[in-house]
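> Got a sequence here, can you model it:
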Amino acid sequence: MATKGKPRLASTADAAAPSQDDIGVEARVVAGILLNAALEKRNGLDEALSQPPARALAPVDRAFARAVAMAALRRLGEIDQILDRRLQKSPPEAVRTLMRIALAQTLVLETPAFAAVSTAVKLAERDPKTRPYKNLVNAVLRGVGRDGPGLTTAESNLPDWIAARWKAAYGETALVGLALAAREEPATDLSLKPGVDPAAVARLLDVKAGETALDMCAAPGGKTLQLAAAGASVVALDRSAARLKRLKQNLERTGLTAEVVAVPAEDWADVRTFDAVLLDAPCTATGTFRRNPEVLRATRPAEIAKLADVQHRLLDAAAARVKPGGRLVYCTCSLEREEGETQIIAFLRRNPAFRTTPADPAALGAPPEALTPEGWLRILPSMWAEKGGLDGFFAARLERVS
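Have a look, this model is predicted:
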């Protein structure tokens, strides 16, 4: 964030540049835009970052705006609990956004209260829709600063329907752990710490040199590179030709080879079968909420059912590609059982030629408690909190009986 008293170097073309106070205000405007975009739809925050209001900011101010929006997303339930205790009736959404952004700064990012409150009032005053509420904004925010936020619950940061699902699936204690994990910003090197990422699951296939391997949803390509590096002859499929460009570039950069085909995996007409098949299936990605807190707000119950149907079809297509004696790994970065355990239970009933081969958590850097009684891996973001935490994940390793 630009600081008062340290103006940018100016040129003759910059004579009408905004003051540092104005830049601070604009960064908070963008923070509100990013927050609302994230609440409206999946990937909304990233899309808003590429639009003119955000792009017009200097990089440091754009980073500040994103940090504020992410803090507000992670603590949204608690922030609203604090506000609702001080509001006799809910104000217009634009007014609530101003106060959410201000409290995210003071309560999470430890911005000085006078700066956050002053800017919020200034923003309220300059918009005709929020101007009548500027005194309310001032009173509420100063009241929180004077009296403190009061008691809040981490579970309130989870949408009610998701909290109910996770409590039913994993129990009350696990729900509390997940809610506490949702509060925290993960380390920037999360994927380098002990844990699982979409590329690491390729190790579950235990591919040997000279074997054939199929990566069914390959982009952006980390899994394909691991399989190729192990010496396998790899075919990489993905429905997005644009996303496969990055995979091809990485293959060229690393000197590895793979056959890359832009086609939906279930529509691929080739009749080949493989020693090893990897299906990192499209999913709701609710297990990534530490890095992507917006997924919890963007996901809808109907989306879980829709994606579960896609996963069902992809699993059957994957089964048809496995040689007798070959392996199939299915994984998702979702915490929803319909996208993990339930999929594999139903698959094994449909496909008696397959059986579970117990996974080794240590091979993936996962904690021992991630191994389920069935031999699958179910990783919760609350596991290994003392080591920086993990993304939520499900993986199953299956074998086609000869």
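
> contacts and neighbour counts: CA atoms only from here.
Fine.

> and the closest residue in space to Thr152 that isn't next to it in sequence, what is it in contact with?
Distances taken as C-alpha to C-alpha, 6 or more residues apart in numbering place Glu78 nearest to Thr152, at 5.6 Å, with adjacent residues excluded. For Glu78, the contact set (C-alpha atoms under 8 Å, 6 or more residues apart in numbering) comprises Thr152, Thr153, Ala154, Ser156, Asn157.

> The third one touches Ala181, doesn't it?
What that stands for is Ala154. No. Assessed by C-alpha atoms under 8 Å, Ala154 is found out of contact with Ala181, at 9.0 Å.

> and the residue nearest to the spatial centre of the chain, how far is that from Leu76?
In the chain, the centroid-proximal residue (C-alpha atoms, centre = their mean) is Asn292; its distance is 3.1 Å. Applying C-alpha to C-alpha, to the nearest Å, the value for Asn292 to Leu76 is 14 Å.

> cool, Met383 as well?
23 Å.

> Val25 now?
Relative to Leu76, and taking C-alpha to C-alpha, Val25 is found at 21 Å.

> Name the residue in these two with the higher neighbour count.
Between Val25 and Leu76, counted using other C-alpha atoms under 10 Å, Leu76 has the larger neighbour count: 24 against 18.

> Could you report the distance from the more buried one to Asn36?
Leu76 is 12 Å from Asn36, where distance means C-alpha to C-alpha.

> What are the contacting residues of the longest helix along the chain?
Longest helix in the chain by number of residues (criterion: DSSP state H): helix 20-40. Applying C-alpha under 8 Å, 6+ apart, the contact partners of helix 20-40 are 1-5, 7, 44-45, 48-49, 53-54, 57, 61-62, 64-66, 68-70, 72-73, 97-98, 101, 119, 123, 294, 297-298.

> Those residues in helices, which ones?
Using DSSP H, the contacts of helix 20-40 in helices are 44-45, 48-49, 53-54, 61-62, 64-66, 68-70, 72-73, 97-98, 101, 119, 123, 294, 297-298.

> which of those residues count as buried?
Neighbour counting with 16 or more other C-alpha atoms under 10 Å marks 44-45, 48-49, 53-54, 61-62, 64-66, 68-70, 72-73, 97-98, 101, 119, 123, 294, 297-298 as buried within the ones in helices among the contacts of helix 20-40.

> so Ala366 makes contact with Lys193?
No. Here Ala366 does not reach Lys193: they are 10.3 Å apart, not a contact under C-alpha under 8 Å.

> Which one of Ala154 and Ala181 is surrounded by more residues?
Ala181 (23 against 20).

> Let's see this one next, to set against the first:
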Amino acid sequence: MAERPSAATDARRATVALLDKVLGEGRLMAECQTQVLERLSGEDRARAQRLTLEVLRNLERADKILAQHLRKAPPLHVRNALRLGTVELCAGGAAHGVVNDVVNLVARHRRHGALKGLVNAVLRKVASDGPTEWARLRVPRLPKWLRKPLVDAWGAEAMAAMEAVHLAGAPLDLTAKPGADLSALGGEALPSGSLRLHDAGQVSALPGFKAGDWWVQDAAAAMPAKLLNAQAGETVLDLCAAPGGKTLQMAAAGAEVTAVDVSEGRLERLRENLARTDLSATIVTGDALEITGQFDAVLLDAPCSATGTIRRHPDLPQAKDGAGFGELIELQAQMLAHAWSLVKPGGRLVYCTCSLLPDEGECQVEDALDMFPDMSVGTQASTLEWVEQGWITEEGGVRLRPDYWGDRGGMDGFYMAELRKAAD
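Next comes the predicted model:
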């Protein structure tokens, strides 16, 4: 079916605007997409998001193709328009529609309109030769600032496997409310209990959404709460809780959950999901370092580099350069120490980060074990059937990587450890 010209133009214009913000201003999509996409229809918004993610995942390939047809780099806005056109054309997009639309986008730009002829010429060459060249190009690599420390940590072979998963993108994982029947969704049941949908479509239109039978949560992100294993009647503290998937898991288990996050906006999503799923938790907007009290169990999903989520957020390695990671690592140590003070004697804490950097995971727990004589690593992880032996780390935590379950679509990179406090 032929696309409506206005729809194609609107989605592509928004895509280039998002690329300008990510690649030109160093902003994450989550920070700017509401502003850029607010005037689009639901269909166009989804298309713009999809196109932006495709371009970011294939940035290295697009630039390699374009380098053959450009004597010098054009202004960023024009270059991003060319990148979009190249990715669409090399993925099999209709040349006439793609080229004309991208040319018109550039032509209407008040500063770069004169470059429409260049865009037309380059994209017509890409339409002719690009798809063949595209098929010969390697899987795109992460930027050097991030790739090097990850190769040092996990090796070149593992890094290549992770990059292949990053390129493929992420399926949709769901966590079921206990007792809910998700058979109408189809999908694949993962060993950890998550349900994976490979072609989900619009989330809110899926069976069981309105009834609150499930919530969206990457399979890896669901594992820390499974490791904590909250029990009915226990008092549980979820620090840095938003958007709240782990809070929902623990509330569904019958625990008395207090969910804390510094972001009121992100907590609003948790409130909406609690209402939709008919679950309850006490929500506190505040700094995790200022929380007081004593709890049977604490879950700390500490602020981190989020390098484990690149398969879902390919904007991250393009928008960031590693600056500020040192401050994050220091903050994690402070939060872990404070969280430990909130655990009752005989209680437990699960520390986790969605990071692939050992400094934010394994190293933090090793340092904490040296610091707190009443802390030990629990054995819960080794008893869980879905935790594979190779995931257990030297200090007793669990390391997850995007290439794990790669034949099923992978998972987010995560680190988690169950820490036990000695009884009085």
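
> Need the TM-score from the superposition.
Once superposed, the chains reach a TM-score of 0.85 (TM-score structural alignment, normalised by the length of structure 1), with 381 aligned residues with a C-alpha RMSD of 2.6 Å.

> one step back: quick one: which of the contacts of Glu78 of structure 1 has the most company?
Busiest of the contacts of Glu78 of structure 1 [other C-alpha under 10 Å] is Asn157, holding 26 neighbours.

> count of neighbours near Gln68 of structure 2?
Counted with other C-alpha under 10 Å, Gln68 of structure 2 comes out at 12.

> Looking at structure 1, name the residue matched to it.
Mapped onto structure 1 by TM-score structural alignment, Gln68 of structure 2 lines up with Arg85.

> With respect to Lys245 of structure 1, which of the contacts of Glu78 of structure 1 is nearest?
Asn157 (37.7 Å; C-alpha to C-alpha).

> Now do the strands in structure 2.
Applying DSSP state E to structure 2 gives strands spanning 172-176, 188-189, 195-197, 214-216, 235-239, 256-261, 282-285, 295-301, 343-353, 375-377, 398-400, 414-421.

> quick one: contacts of the second one?
Among residues not part of strand 188-189 of structure 2, those counted as contacts by C-alpha under 8 Å, 6+ apart are Leu195, Arg196, Leu197.

> for the first one, what are its contacts?
For Leu195 of structure 2, the set of contacting residues under the criterion of C-alpha under 8 Å, 6+ apart consists of Asp173, Leu174, Thr175, Ala176, Gly187, Glu188, Ala189.

> what are the ranges of the helices in the stretch 101-250 of structure 2?
116-136, 144-154, 156-168, 223-228, 245-252 (DSSP state H, counting those that start in this stretch).

> what's the closest of those helices to Leu356 of structure 2?
Counting by C-alpha to C-alpha, and looking across all of these, nearest comes helix 144-154 at 7.2 Å.

> matching residues in structure 1 for that closest one?
Mapped onto structure 1 using TM-score structural alignment, helix 144-154 of structure 2 covers residues 160-170.

> still on that earlier bit, how about JSON lines for the strands of structure 2, with distance to Gly113 of structure 2 added?
Formatted as JSON lines, the strands of structure 2 follow (distance: least, C-alpha to C-alpha, whole Å):
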{"stretch": "strand 172-176", "distance to Gly113 of structure 2": "40"}
{"stretch": "strand 188-189", "distance to Gly113 of structure 2": "48"}
{"stretch": "strand 195-197", "distance to Gly113 of structure 2": "43"}
{"stretch": "strand 214-216", "distance to Gly113 of structure 2": "42"}
{"stretch": "strand 235-239", "distance to Gly113 of structure 2": "50"}
{"stretch": "strand 256-261", "distance to Gly113 of structure 2": "46"}
{"stretch": "strand 282-285", "distance to Gly113 of structure 2": "47"}
{"stretch": "strand 295-301", "distance to Gly113 of structure 2": "47"}
{"stretch": "strand 343-353", "distance to Gly113 of structure 2": "45"}
{"stretch": "strand 375-377", "distance to Gly113 of structure 2": "62"}
{"stretch": "strand 398-400", "distance to Gly113 of structure 2": "47"}
{"stretch": "strand 414-421", "distance to Gly113 of structure 2": "45"}
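
> Please name whichever of these is nearest to Phe325 of structure 2.
Nearest of these (C-alpha to C-alpha): strand 343-353, 13.0 Å.

> For the closest one, name the packing helices and strands.
Under the contact criterion of 3 or more C-alpha pairs under 8 Å, 6 or more residues apart in numbering; DSSP states H and E, strand 343-353 of structure 2 touches helix 223-228, strand 295-301, helix 325-341, strand 414-421.

> how about those in CSV, adding distance to Leu400 of structure 2 and mean neighbour count?
Converted to CSV, those look like this (distance: least, C-alpha to C-alpha, whole Å; neighbours: other C-alpha atoms under 10 Å):
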stretch, distance to Leu400 of structure 2, mean neighbour count
helix 223-228, 10, 22
strand 295-301, 15, 25
helix 325-341, 19, 17
strand 414-421, 5, 26
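
> mind putting those in CSV, distance to Leu279 of structure 2 included?
Conversion of these to CSV gives the following (distance: least, C-alpha to C-alpha, whole Å):
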stretch, distance to Leu279 of structure 2
helix 223-228, 16
strand 295-301, 18
helix 325-341, 25
strand 414-421, 25
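
> closest to Glu234 of structure 2 out of these?
Glu234 of structure 2 lies closest to strand 295-301 among those, at 6.0 Å (C-alpha to C-alpha).

> The helices and strands packed on strand 343-353 of structure 2: which one's closest to Leu123 of structure 2?
Across these, closest to Leu123 of structure 2 is helix 325-341 (C-alpha to C-alpha), at 38.8 Å.

> Could you give the residue range in structure 1 aligned to the closest one?
The aligned range for helix 325-341 of structure 2 is 304-320, by TM-score structural alignment.

> Please compute how far the matching stretch lies from its chain's middle.
In terms of C-alpha atoms, centre = their mean, to the nearest Å, the centre of stretch 304-320 of structure 1 is set 21 Å apart from its chain centre.

> same question, stretch 24-35 of structure 1
Centre to centre, stretch against its chain (C-alpha atoms, centre = their mean), the figure for stretch 24-35 of structure 1 is 21 Å.
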